[in-house]
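Peer 1: coords please:
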Amino acid sequence: MSTLEIKDLKVSVSTDDGPKEILKGVTLTIKDGETHAIMGPNGSGKSTLAYSIAGHPKYDITGGSVTLDGQDVLAMSVDERARAGLFLAMQYPVEVPGVSVTNFMRTAKTAIDGEAPKLRTWVKDVNAAMSRMNLDSTFTQRSVNEGFSGGEKKRHEIAQLELLDPKVAILDETDSGLDIDALKVVSEGVNRFRGGEGKGVLLITHYTRILRYIQPDFVHVFVDGKIAEQGGAELADQLEAEGYDKYLTAKV
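Peer 2: Predicted coordinates for the structure are as follows:
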């Protein structure tokens, strides 16, 4: 059993005018086998939640707690969070010139597992993961994300997800910039992951199209740093039909 529990999380960032509160008390529990979708307008705090859980230094935790299987996530360093079982797929994956995909992946796997994977088996696993994401095996010799298209970067992130095999995957707008073919491939990869035992998914998105391929168990509407409403998969259909206007009007 794996459980990511977020309680009354409050997060601020520093600005020229002083601290600005972004998250204003978010409570959310993701149990194993559950997929939670977070939707909301731009600037509502969705990505802030993802990066705060992952440990980005830009975000200052001013209140609340985050635990994974009872362990205090906020007390962990970024690498400790990864070893504990958290994974973040970024909206804008960064390029790492001079570091090959194969070296990057093996180093990450070694750091998380505490021992290096057997080379012969590992090469087969990497090539298989890349193939499932429609990435040629030559990608493993290229620098991480350097010269990759937007879709290739996102597919590479899901290959990482499959190989590193965390407990909880936090996917920050993984569908952003994908054409329909890449969206299907990425969705299939996420579905393979969440079909495993003890896996949870927190999927952040603006649009419902990815939810046609990755069926969420719960949908949460983020507005102004808080959860304004939550429900089942049908809530996403309602948002597509009606938009966020009623929540924004209620905020005013």
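
Peer 1: rest of the way, CA atoms for contacts and neighbours
Peer 2: OK.

Peer 1: And the nearest residue to Ser137 once chain neighbours are set aside, which helix or strand is it part of?
Peer 2: Distances taken as C-alpha to C-alpha, 6 or more residues apart in numbering put Asn127 closest to Ser137, at 5.8 Å, once the chain neighbours are dropped. Element membership for Asn127, per DSSP states H and E: helix 119-132.

Peer 1: which parts of that helix are buried?
Peer 2: Judged by neighbour count (16 or more other C-alpha atoms under 10 Å), helix 119-132 contains these buried residues: Trp122, Val126, Asn127, Ala128, Ala129, Met130, Arg132.

Peer 1: and what of stretch 224-235?
Peer 2: Buried, per 16+ other C-alpha under 10 Å, within stretch 224-235: Asp224, Gly225, Lys226, Ile227, Gln230, Ala233, Leu235.

Peer 1: Kindly report the same for stretch 196-203.
Peer 2: Residues of stretch 196-203 classed as buried: Gly198, Lys199, Gly200, Val201, Leu202, Leu203 (neighbour count, 16+ other C-alpha under 10 Å).

Peer 1: Can you list the neighbours in contact with it?
Peer 2: When contacts are defined by C-alpha atoms under 8 Å, 6 or more residues apart in numbering, stretch 196-203 is touched by residues 1-3, 30-38, 166-173, 193-194.

Peer 1: The structure of the following sequence is requested for comparison with the preceding one:
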Amino acid sequence: MSTLEIRDLHVSVDTESGPKEILRGVDLAVKSGETHAIMGPNGSGKSTLAYSIAGHPKYQITKGTVTLDGQDILAMTVDERARAGLFLAMQYPVEVAGVSVSNFLRTAKTAIDGKAPALRTWVKDVNGAMERLGMGTDFGSRSVNEGFSGGEKKRHEIVQLEVLDPKFAILDETDSGLDIDALKVVSDGVNRFHDKGGKGVLLITHYTRILRYIKPDYVHVFVDGRVAEEGGPELAEKLEAEGYAAYVATAKAGA
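Peer 2: Model (predicted):
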């Protein structure tokens, strides 16, 4: 049993007018086998949480802790966080011209495991993952994300998730820009990862449509850099019916 634990996390970013606090004291714990959905309006701090956990240099941790099985994640470099078992699927995956998908995946797997994967089983694993995500085997020869459609970029993120096999997956708006067919394929990939056992998922989304395919154990409503409410899957249904307006109004009244 592993636990990703966030306690009283405060995060700021530099702006032209000085530091601006985005996260204002976040408490959250994700255990192996659990799926947590973070929902909230634009600008509420959802993506800031994801990138802060992953170690993006833009975000400055001013207070609080993030631990993985008791280890201080914030003291680790980005690559050390990956080797400890964290994975971030980005909302806007970047293009890496001249680096093939196959070389990228093998280099990443080698860096995380500390040794190169056996070639025979590796090719089988990668081709299998691509096939399950509806991608041809020629996909591996293309440059990372270069010329990819939005759906291809998101499918590639889930291929990475399958072959790198982390302890915890942080998925930043993986449903963004996907049509219904691609959404089902990507959701199936996330569910396969979770169903391996001992895997935790932190799913960030605006909308409930992906939660029709990926069933959360817990739902957290983010507003103004804080968790405004927590509950089970029924909370997502409430948000679908009522939206975020009441939470936003309460946050403004308390500001």
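
Peer 1: Need the TM-score from the superposition.
Peer 2: The TM-score (TM-score structural alignment, normalised by the length of the first structure) is 0.99; 252 aligned residues with a C-alpha RMSD of 0.5 Å.

Peer 1: sorry, back to before: can I get the buried residues of stretch 224-235 of the first structure in JSON lines with distance to Asp79 of the first structure and secondary structure?
Peer 2: Shown next, in JSON lines, are those (distance: C-alpha to C-alpha, whole Å; DSSP: H, G, I helix; E, B strand; the rest coil):
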{"residue": "Asp224", "distance to Asp79 of the first structure": "30", "secondary structure": "coil"}
{"residue": "Gly225", "distance to Asp79 of the first structure": "26", "secondary structure": "coil"}
{"residue": "Lys226", "distance to Asp79 of the first structure": "28", "secondary structure": "strand"}
{"residue": "Ile227", "distance to Asp79 of the first structure": "28", "secondary structure": "strand"}
{"residue": "Gln230", "distance to Asp79 of the first structure": "31", "secondary structure": "strand"}
{"residue": "Ala233", "distance to Asp79 of the first structure": "33", "secondary structure": "coil"}
{"residue": "Leu235", "distance to Asp79 of the first structure": "35", "secondary structure": "helix"}
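
Peer 1: just those residues now: which is nearest Ala159 of the first structure?
Peer 2: Ala233 (26.1 Å; C-alpha to C-alpha).

Peer 1: Would you map the strands across the stretch 51-200 of the first structure?
Peer 2: Ranges of strands in the stretch 51-200 of the first structure, per DSSP state E, counting those that start in this stretch, are 60-68, 71-72, 86-89, 96-100, 143-144, 168-172, 200-204.

Peer 1: Compare those strands and give me the one nearest Ser44 of the first structure.
Peer 2: Using C-alpha to C-alpha, the strands of the stretch 51-200 of the first structure put strand 200-204 closest to Ser44 of the first structure, at 11.5 Å.

Peer 1: on average, how far is the closest one from the matching bit in the second structure?
Peer 2: In the superposition with the second structure, the average deviation recorded for strand 200-204 of the first structure is 0.2 Å (mean C-alpha distance after the TM-score superposition for the first structure).

Peer 1: Name the next helix or strand downstream of that strand, please.
Peer 2: strand 218-223.

Peer 1: after superposition, how close is that following strand to the second structure?
Peer 2: Superposing on the second structure places strand 218-223 of the first structure at an average distance of 0.2 Å from its equivalents, by mean C-alpha distance after the TM-score superposition for the first structure.

Peer 1: Compute the inter-axis angle for that strand and strand 200-204.
Peer 2: Strand 218-223 of the first structure runs at 40 degrees relative to strand 200-204, counting by axes from the mean of the first three to the mean of the last three C-alpha atoms, to 10 degrees.

Peer 1: tell me which residues in stretch 178-187 of the second structure are buried?
Peer 2: So stretch 178-187 of the second structure, judged by 16+ other C-alpha under 10 Å, has buried residues Leu178, Ala182, Leu183, Lys184, Val185, Val186, Ser187.

Peer 1: let me redo that: stretch 79-97 of the second structure
Peer 2: Glu80, Arg81, Ala82, Arg83, Ala84, Gly85, Leu86, Phe87, Leu88, Ala89, Met90, Gln91.
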